[in-house]
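# Prediction below, plus the sequence it came from.
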Amino acid sequence: MQHSPAAVPAAHATRAQDQRISQLRIQIAAAVFLAIVAVFCVLPLFASNTSFAFYLMLWIIMASAINISVGFTGYLPFGYVVFYGIGAYATGICYKVLGWPIFPSLLLAGGFGIALAMLFAPTLRLKGVYFGIVSLALATIVRLVISNLPSEITGGSMGLILAGSNNPVLSYYTMLLVLVLTLACVLWLSASSLGKALKAIRDDDGAAACVGINVPRTRLKAWVLAAVFPALAGGIEAWHTNVVDPEYAFHVLVTAKSIVYAMAGGFGTILGPVVGTTALLGIDHIIWQKFPLINLLLLGLVIVLLMLFLPRGIVGGLLRRYPQLRRYIA
């Protein structure tokens, strides 16, 4: 079937317009991210207590990283906390037991996150709830194995105390560095051929394979990217608090919060996890200050209402209600 002479230029013009719109979205998202990073950069100069900002950065990293798995590939890992926990323990063991400096310990934490992602790679053959349940089971197994290792290595059920490592300012800016790397990765992924391939796989993996995309290898790349950032965040949080606790490091609530914060903003969007995390964590902080006895009840009510009225998240809901914003928001 031959195309008319007028159809070819029209197709090129449409493609060029789509590229310009995509570039504009990326530029706007990059500007928003730069503004957020600038605020976090100068905040310690004006605030004596940076605890809220530190954990806001941590949860933005967790939500943005899980969005790589869920938003780009459609894989929802219920055991996502395993990467956070392995990063915390790798940092604790290297610093406390082996006597390494803190930064090499953190680098190894990221390496352990990648290694664990590679070890769990066969689970990517599963789909939907089966993948989620298996990932949760594997996270439970890892937690039990670590808890039952000799106490000289992991501290047993009591965990590890990283005495002498505490440096709130340096750990704050290290978390900020990981935040920058996470957001930069999301921006790159959204504009790259890898990101486009992942979205094609998410929508229809069979069709993606037919057009030449190596589905298993492409999924594995996203899985590794989604694993390294929570491992680094877990290691930095352990350094910041001086404690590695097996109950908290592998607590299912870490996964739940990552999912809820990303979902509140909108899975599959660039800005969604940042917006959702900032909104819910801010609301949680205000509720906890005003109503400490019923803060969990009120926060749960807020989440239920959000899911009822904005099932696609804040950013997703805006894009659905105002389609013209798709030119500017991704």
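Nice, thanks for sending it over. Computed from a predicted structure; not experimentally measured.

# from here on, contacts and neighbour counts on C-alpha atoms
OK.

# Would you map the strands across the stretch 101-250 of the chain?
For the stretch 101-250 of the chain, the strands defined by DSSP state E, counting those that start in this stretch cover 160-161, 243-244.

# ranking the ones you listed by burial, who's on top?
strand 243-244 (a mean of 24; mean count of other CA atoms under 10 Å).

# That one packs against which elements?
Packing partners of strand 243-244 (3 or more CA pairs under 8 Å, 6 or more residues apart in numbering; DSSP states H and E): helix 81-92, strand 160-161.

# Need the winner for burial among these.
Among the helices and strands packed on strand 243-244, helix 81-92 has the highest mean neighbour count (mean count of other CA under 10 Å), at a mean of 31.

# what packs against that helix?
Partner elements for helix 81-92 (3+ CA pairs under 8 Å, 6+ apart): helix 102-119, helix 128-147, helix 215-241, strand 243-244, helix 246-249, helix 252-265.

# Let me have the ones you listed in TSV, extended by distance to L281.
Converted to TSV, these look like this (distance: least, CA to CA, whole Å):
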stretch	distance to L281
helix 102-119	25
helix 128-147	25
helix 215-241	17
strand 243-244	23
helix 246-249	18
helix 252-265	8
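
# Dump the helices and strands packed on strand 243-244 to TSV, plus distance to N242.
Converted to TSV, these look like this (distance: least, CA to CA, whole Å):
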stretch	distance to N242
helix 81-92	9
strand 160-161	6
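
# just so I know, which of the helices and strands packed on helix 81-92 lies nearest V180?
helix 215-241 (10.7 Å; CA to CA).

# residues of the closest one that come out buried?
215, 218-220, 222-241 (16 or more other CA atoms under 10 Å).

# got the angle for it vs helix 81-92?
50 degrees (axes from the mean of the first three to the mean of the last three CA atoms, to 10 degrees).

# same for helix 215-241, what does it pack against?
If you count contacts as 3+ CA pairs under 8 Å, 6+ apart, helix 215-241 packs onto helix 51-73, helix 81-92, helix 102-119, helix 168-191, helix 193-203, helix 205-210.

# looking at the ones you listed, which is buried most?
The most buried one of the helices and strands packed on helix 215-241 (mean count of other CA under 10 Å) is helix 81-92, showing a mean of 31.

# Without its sequence neighbours, what residue ends up closest to the spatially most central residue of the chain?
Against the mean C-alpha coordinate of the chain, by CA atoms, centre = their mean, the closest residue is A65 at 2.1 Å. Leaving aside its sequence neighbours, A65 sits nearest to A226 (CA to CA, 6 or more residues apart in numbering; 4.8 Å).

# here's the one I want to compare it with:
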Amino acid sequence: MATDSRDDSAIAAIRNRIWFTVMAVIVAALALVPVLGTSLSFSFYLMLWITMATGLNIIAGFTGYMPLGYVAFYGIGAFATAILTKMFGVPVYVSILVGGVCGVLLSLLFAPTLKLKGIYFAIVSLGLAIICRLVIVNLPESWAGGSYGINLGLSISPVVTFYYMLAVMVAALLTITWLAQSRLGKALRAIRDDDQAAEVMGVNVVGTRLKAWMLSALFGALAGGVEAWYTNIIDPESAFQFLVTAKTVIYAIAGGLGTVTGPVIGAIVMVWVDDLIWQRFPIFNLFLLGLAIILLILFLPRGIVGSIIQRKPSWRRYIL
């Protein structure tokens, strides 16, 4: 038993070293983008989608709840940041953090939906996102800009915003890395596999599930807030667009839900594919992207990382 424990610890240490090396390479490469003068916009949105896919993975991959209304947190983070900055003169750095808190508060408001499962939860969460959009549209125009949205009117360098998004992405990756190896992460997986059995084993299903929901909402809202700062303008149509959820879900599934590495790899590959198709075939962009997604699902149904693990089960010990 002692030998098995030592072996498990050694494998865990190797797995962590592999993952942290991969993460360090990704972060270093992105951090050098402004210095090297390469595509700032492409890299910014790559970080945004990695953050969004990682945030979704916390609730969908680890807990088994697929929120089709995940865009609600992104949108509320964006609008909270814009309203606080433009209307109340709060420094944008602070506004983004408050926007993250607003996302967490919204997740608490949506918490009763966690009693639902499967497609019922997915549909209700989508409905709630639509309601959030309507609420924002009908707020006083002096606050939220009505259907036209808000122009933040900031003159800060995009590079500053770029590094702020980098910091949010790193925070998301470190959080899910901790989660995957913590007691909370094990409890979430137990709930995903069989919530009744998990409850019999002493897991506080309601409280544990809510923690994952709040963490997921936090990173979605932070990403929305930084993106609002980057574009300097936000409107209800773009902030609560279903395509935001769709891309987040597709990128996370493409890599493999339930792993730390999967959504990161999925986001990197799919953002690159999307950008390549857009550059070469702008008219057929959505058609070809959809075709690429269909082929991915047909040939790699568990995602890139999930399919690798399925074909090489022994590798699972070294992939976080």
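Yep, that arrived. Quick caveat, the model's predicted, so the values are computed rather than measured.

# re earlier: quick check: the aligned residue for the residue nearest to A65 of the first structure in the second structure?
By TM-score structural alignment, A226 of the first structure lines up with S216 in the second structure.

# what's the single longest helix in the first structure?
Ranked by residue count and defined by DSSP state H, the top helix of the first structure is helix 7-46.

# So the counterpart of V243 of the first structure in the second structure versus D275 of the second structure, what's the distance?
Aligned against the second structure by TM-score structural alignment, V243 of the first structure finds its counterpart in I233. As judged by CA to CA, to the nearest Å, I233 of the second structure and D275 of the second structure stand 22 Å apart.

# what does P236 of the second structure give?
Between P236 of the second structure and D275 of the second structure the computed distance is 25 Å (CA to CA).

# Neighbour count: these two, which is higher?
Set P236 of the second structure next to D275 and count neighbours by other CA atoms under 10 Å: P236 wins out with 24 against 15.

# V137 is in contact with that one, correct?
Yes: proximity of P236 of the second structure to V137 meets the contact threshold set by CA atoms under 8 Å, at 6.5 Å.

# Common neighbours of the two, please.
Common neighbours of P236 of the second structure and V137, using CA atoms under 8 Å, 6 or more residues apart in numbering, are S147.

# does V101 of the second structure really touch L218, like I thought?
Yes: using CA under 8 Å, V101 of the second structure makes contact with L218 at a distance of 6.7 Å.

# To what extent is F120 of the first structure buried, counted in neighbours?
15.

# Could you find the counterpart of it in the second structure?
Checking with TM-score structural alignment, F120 of the first structure has F110 as its match.

# Let me see the contact set for its match.
Counted by CA under 8 Å, 6+ apart, F110 of the second structure has contacts 125, 128.

# do you know how far it is from N204 of the second structure?
For F110 of the second structure, the distance to N204 of the second structure - CA to CA - is 19 Å.

# what does M270 of the second structure give?
Relative to N204 of the second structure, and taking CA to CA, M270 of the second structure is found at 36 Å.

# Look at these two and report which has more neighbours.
Comparing M270 of the second structure with N204 by other CA under 10 Å, the one with more neighbours is M270, at 22 against 15.

# In the first structure, what stretch matches stretch 65-78 of the second structure?
Residue span in the first structure matched to stretch 65-78 of the second structure, by TM-score structural alignment: 75-88.

# now swap in stretch 185-195 of the second structure and tell me
Counting by TM-score structural alignment, stretch 185-195 of the second structure pairs with residues 195-205 of the first structure.

# residues touching the residue nearest to G79 of the first structure when sequence neighbours are not counted, list them.
The shortest distance from G79 of the first structure to any non-neighbouring residue, by CA to CA, 6+ apart, is to L136 (3.7 Å). With contact taken as CA under 8 Å, 6+ apart, L136 of the first structure is in contact with 77-80.

# Which position in the second structure pairs with the residue nearest to the centre of the first structure?
Counting by TM-score structural alignment, A65 of the first structure corresponds to G55 in the second structure.

# For its match, give me its contacts.
Applying CA under 8 Å, 6+ apart to G55 of the second structure gives the contacts 172, 215-220.

# from those residues, which is closest to I59 of the second structure?
When these are compared against I59 of the second structure (criterion: CA to CA), the nearest one is S216, at 6.1 Å.

# Next, the contact list for the closest one, please.
By CA under 8 Å, 6+ apart, the residues touching S216 of the second structure are 55-59.

# again, only this time at 10 Å
Residues in contact with S216 of the second structure, defined by CA atoms under 10 Å, 6 or more residues apart in numbering, are 51-60, 70, 73, 103-104, 107, 172, 176, 210.

# ok, now L48 of the second structure?
Counting by CA under 10 Å, 6+ apart, L48 of the second structure makes contact with 42, 54, 162, 165-166, 168-169, 219-220, 222-224, 226-227, 248, 267.

# Now do the residue lying closest to G74 of the first structure once chain neighbours are set aside against W239 of the first structure, distance only.
With CA to CA, 6+ apart as the criterion, G74 of the first structure has its nearest non-adjacent residue at 5.3 Å, and that residue is R202. Remark: distance between R202 of the first structure and W239 of the first structure (CA to CA) = 36 Å.

# distance of G202 of the second structure from A10 of the second structure?
From G202 of the second structure to A10 of the second structure the distance is 29 Å (CA to CA).

# who's more crowded, those two?
Each of G202 of the second structure and A10 has its neighbours counted (other CA under 10 Å); A10 has more, 12 against 9.

# any idea what the more buried one aligns with in the first structure?
So A10 of the second structure corresponds to R20, using TM-score structural alignment.

# repeat for M87 of the second structure
Aligned partner of M87 of the second structure by TM-score structural alignment: V97.

# what residues are up against its match?
So V97 of the first structure contacts 91, 152-155, 160, 162 (CA under 10 Å, 6+ apart).

# unless I'm mixing things up, T261 of the second structure is touching R316, no?
No: assessed by CA atoms under 10 Å, T261 of the second structure is found out of contact with R316, at 11.5 Å.

# More neighbours: these two, which one.
Applying other CA under 10 Å to T261 of the second structure and R316 shows that T261 carries more neighbours, namely 24 against 16.

# how much space between the more buried one and F88 of the second structure?
40 Å.

# again with G225 of the second structure
For G225 of the second structure relative to F88 of the second structure (CA to CA), the value is 16 Å.

# what do you get for G127 of the second structure?
If you measure G127 of the second structure against F88 of the second structure using CA to CA, the figure is 30 Å.

# More neighbours: which of those two?
Shown here are G127 of the second structure and F88; by other CA under 10 Å, G127 has more neighbours (14 against 11).
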